[in-house]
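J.: structural data only, the sequence is not supplied:
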């Protein structure tokens, strides 16, 4: 007699996608907290600041005005206008109304862009270290992520030579994340120009520019964008941003993209058949954020800068840790290769960054995300989107944990 499963069979594509490494780490943290142990999570991927008051007030006003219904799948006119104004102000890009798309976070728009454009076997070039979700987003949509390694010698940035070597006839996209999560690397105009020069000779390759951290910038000049360096390639550039990081609005779930009218229409169609539209109240709040002044960003970036310097200084003082100073974002990327091959007090070898991260957690309650999650083993990512007291305690804990291992 045939056995009838009491659940639907999963599609084959589910075997190609993994659980988010951040989720796995969060589960491990909850295990320790449930056991009553203090945990210092340097894993936070969101600002610890509250959403600005004027943004919250705009949301409340929208609720009171009855703006709680479906909107266009592609966002309200007010939000789209605010996005167009912001893009013109920041990049000089004058977008038509049909060259903007709005979604439930920048993450959703990246996923929908791949869903709209990738056929089976299409290739997407992803420089490593990379944000954890890029390869799985490509894979689940039928594409093949081509991971191109970068290292400290280039500031963890893709070079023109490496890009040229990675392009094939099947290449559909290059993903360019600046400022980068996890390294904090920012491409300057000359570096972008060198990459663009390669792309000019490969017209079948488009560029997905993830600029979600562009306002959290520690340089003297604004973070440059590929669209400002090569405006003639605007039909091949899809610029993705949002309000989550700059305005402490991660839970509001509003992102936006700017690109060709064809791609934006396709993304809007996909959204209309999936989530219908972004939250109407969140859209009102996002419009207020984009229209607001720069005070909130300036104040928070000044705090981030202090925390960055505190964490980099503390990590640099620990023998075996080699952090780099991030130019943007709120993460410190640290080389731990010198500690691999070490031994814990109970005789266990530490051969991987994941095993080292587990040692940090067990010994000091400090949580970092291993570099292999970002396609770059031998490193870890630590967030400084936490108050200075927590950062000091975490650095002290890491120093203690490192002192407890025997170097090879």
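T.: Received it, and whenever you're ready, just let me know what you need. Note that the structure is predicted; figures quoted are calculated from it, not measured. Numbers count the residues shown, from 1 in each chain.

J.: every contact and neighbour count from this point should use C-alpha atoms.
T.: OK.

J.: roughly how far does residue 381 sit from residue 388?
T.: Residue 381 is 17 Å from residue 388, where distance means CA to CA, to the nearest Å.

J.: put this next to the first one:
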């Protein structure tokens, strides 16, 4: 009885039917002894000792990121699969899953330890496998693997996204609770001083954290009714609230000390608070007029350092109970909460910048491999990587004519290399002579 195959969707059926028919035709392999080494049988698709023993490679593609390469020969078949990877999270999950499979290649007889370049996983099936296993079962296994790998990655992505959504919800709740705590503690102070801790907490723990958190990189948590422009608009409003609250809080504590004839900025809390206040104002102005300065938002750690020093102020100590153990527990709980919020903000910022850097390096490496590596006969049918049209070709390649002479098109679609390289033509003419 053959291995059960899950029901196909209408979108997958033509793609899988084409793969099944191609594999059934390619599995016409037989025992063929090596022409180089006596009494040995080497997979001709790997050693490529003679072109007469190789079949033309076939690429079956469903879209730009999902394709399969079938390379046949007289005694072996090599199947390479490129798994669909829509975003960075799917790329990470796919890489870890493939690494897990490669570590168990000894128990997986048809799995190739090292996949073909530009593909995620490769299978090598020889005539010995075809003699000991049913061919239709091998075909069913490849089809089953193609269907299950997408399902497995999607389930892993949902699990990771759900955990990230929970942590983001916890961070929002912690932010709101911290703001309410400082508002309640400062409620019974005089008219000027109570504005300082309450509005500073609302400014940095409330508005600024929510302004950064709205640009979450988790695509599954974003509302489809919240486009990018609306996110930027809400971010601007929240940052405006941060500026207004911080200015009022700074003015209130300044006037309070002026009324009491006390010196300004003598403690670490006051000194770092002044630096954080001035830097946040400059950062907000740069964000309003020059978008290039938005990446220097990492100063969020400075504002949280100022808030942490506020926990060691005399006002906060007077609000806490006299018991040292209880005070230490409350102090460390509040410190951990603020560090958690700072970590979430800085983690998101660095993730956004590192993602952009990853894409730039990836595109550059793809272009270098596409245009500066000699192509052999097995690579005659290749797909143009979808990231090529996204790059600025003028900055990376001075002469566009060299690209066109190689037979490539810059359109963001799948293109097949039309003509072989000049070296291949020369070799073909020599063989004819």
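T.: Received, thanks. Since we're looking at a predicted model, the values are computed, not measured.

J.: got a TM-score for the two of them?
T.: The TM-score (TM-score structural alignment, normalised by the length of structure 1) is 0.21; 139 aligned residues with a CA RMSD of 6.8 Å.

J.: re earlier: of residue 381 and residue 388 of structure 1, who's got more company?
T.: residue 381 (23 against 17; other CA atoms under 10 Å).

J.: without its sequence neighbours, what residue ends up closest to that one?
T.: Excluding the flanking residues, the one nearest residue 381 of structure 1 by CA to CA, 6 or more residues apart in numbering is residue 333, at 4.8 Å.

J.: repeat for residue 80 of structure 1
T.: In this structure, residue 80 of structure 1 finds its nearest non-sequential neighbour in residue 100, 7.0 Å apart by CA to CA, 6+ apart.

J.: so what's the one you found up against?
T.: Residues near residue 100 of structure 1 by CA atoms under 8 Å, 6 or more residues apart in numbering: 80, 83, 84, 256, 257, 258, 259, 261, 264.

J.: follow-up on the earlier one: my read is the residue nearest to residue 381 of structure 1 is in a helix, agree?
T.: No: counting by DSSP: H, G, I helix; E, B strand; the rest coil, residue 333 of structure 1 is not part of a helix but strand.

J.: verify the stated contact: it with residue 316.
T.: No: contact status for residue 333 of structure 1 versus residue 316: not in contact, 11.5 Å apart, counting by CA atoms under 8 Å.

J.: mutual contacts of the two, please.
T.: With CA under 8 Å, 6+ apart as the test, residue 333 of structure 1 and residue 316 both reach residue 323.

J.: check which element follows whatever helix or strand residue 297 of structure 1 lives in along the chain.
T.: Assigned by DSSP states H and E, residue 297 of structure 1 falls within helix 295-316. Next in sequence after helix 295-316 of structure 1, counting helices and strands by DSSP H and E, comes strand 322-323.

J.: packing partners for that next one?
T.: For strand 322-323 of structure 1, the contact count by 3 or more CA pairs under 8 Å, 6 or more residues apart in numbering; DSSP states H and E identifies helix 295-316, strand 331-335 as packing neighbours.

J.: now for whatever helix or strand comes next after the shortest one, which elements pack on it?
T.: Toward the C-terminal end, the helix or strand that comes next after strand 331-335 of structure 1 (DSSP H and E) is strand 342-343. Packed against strand 342-343 of structure 1, as judged by 3+ CA pairs under 8 Å, 6+ apart, are the following elements: strand 349-350.

J.: what helices or strands is the strand it packs on leaning on?
T.: Using 3+ CA pairs under 8 Å, 6+ apart, strand 349-350 of structure 1 is in contact with strand 342-343.

J.: report how many residues lie close to the residue nearest to residue 381 of structure 1.
T.: Considering only other CA under 10 Å, residue 333 of structure 1 is surrounded by 25 other residues.

J.: now it: how far from residue 60 of structure 1?
T.: According to CA to CA, residue 333 of structure 1 and residue 60 of structure 1 sit 39 Å apart.

J.: can you check residue 267 of structure 1 too?
T.: Distance, residue 267 of structure 1 to residue 60 of structure 1, using CA to CA: 29 Å.

J.: the more surrounded of the two?
T.: Ranked by neighbour count (other CA under 10 Å), residue 267 of structure 1 and residue 60 place residue 267 first, with 27 against 15.
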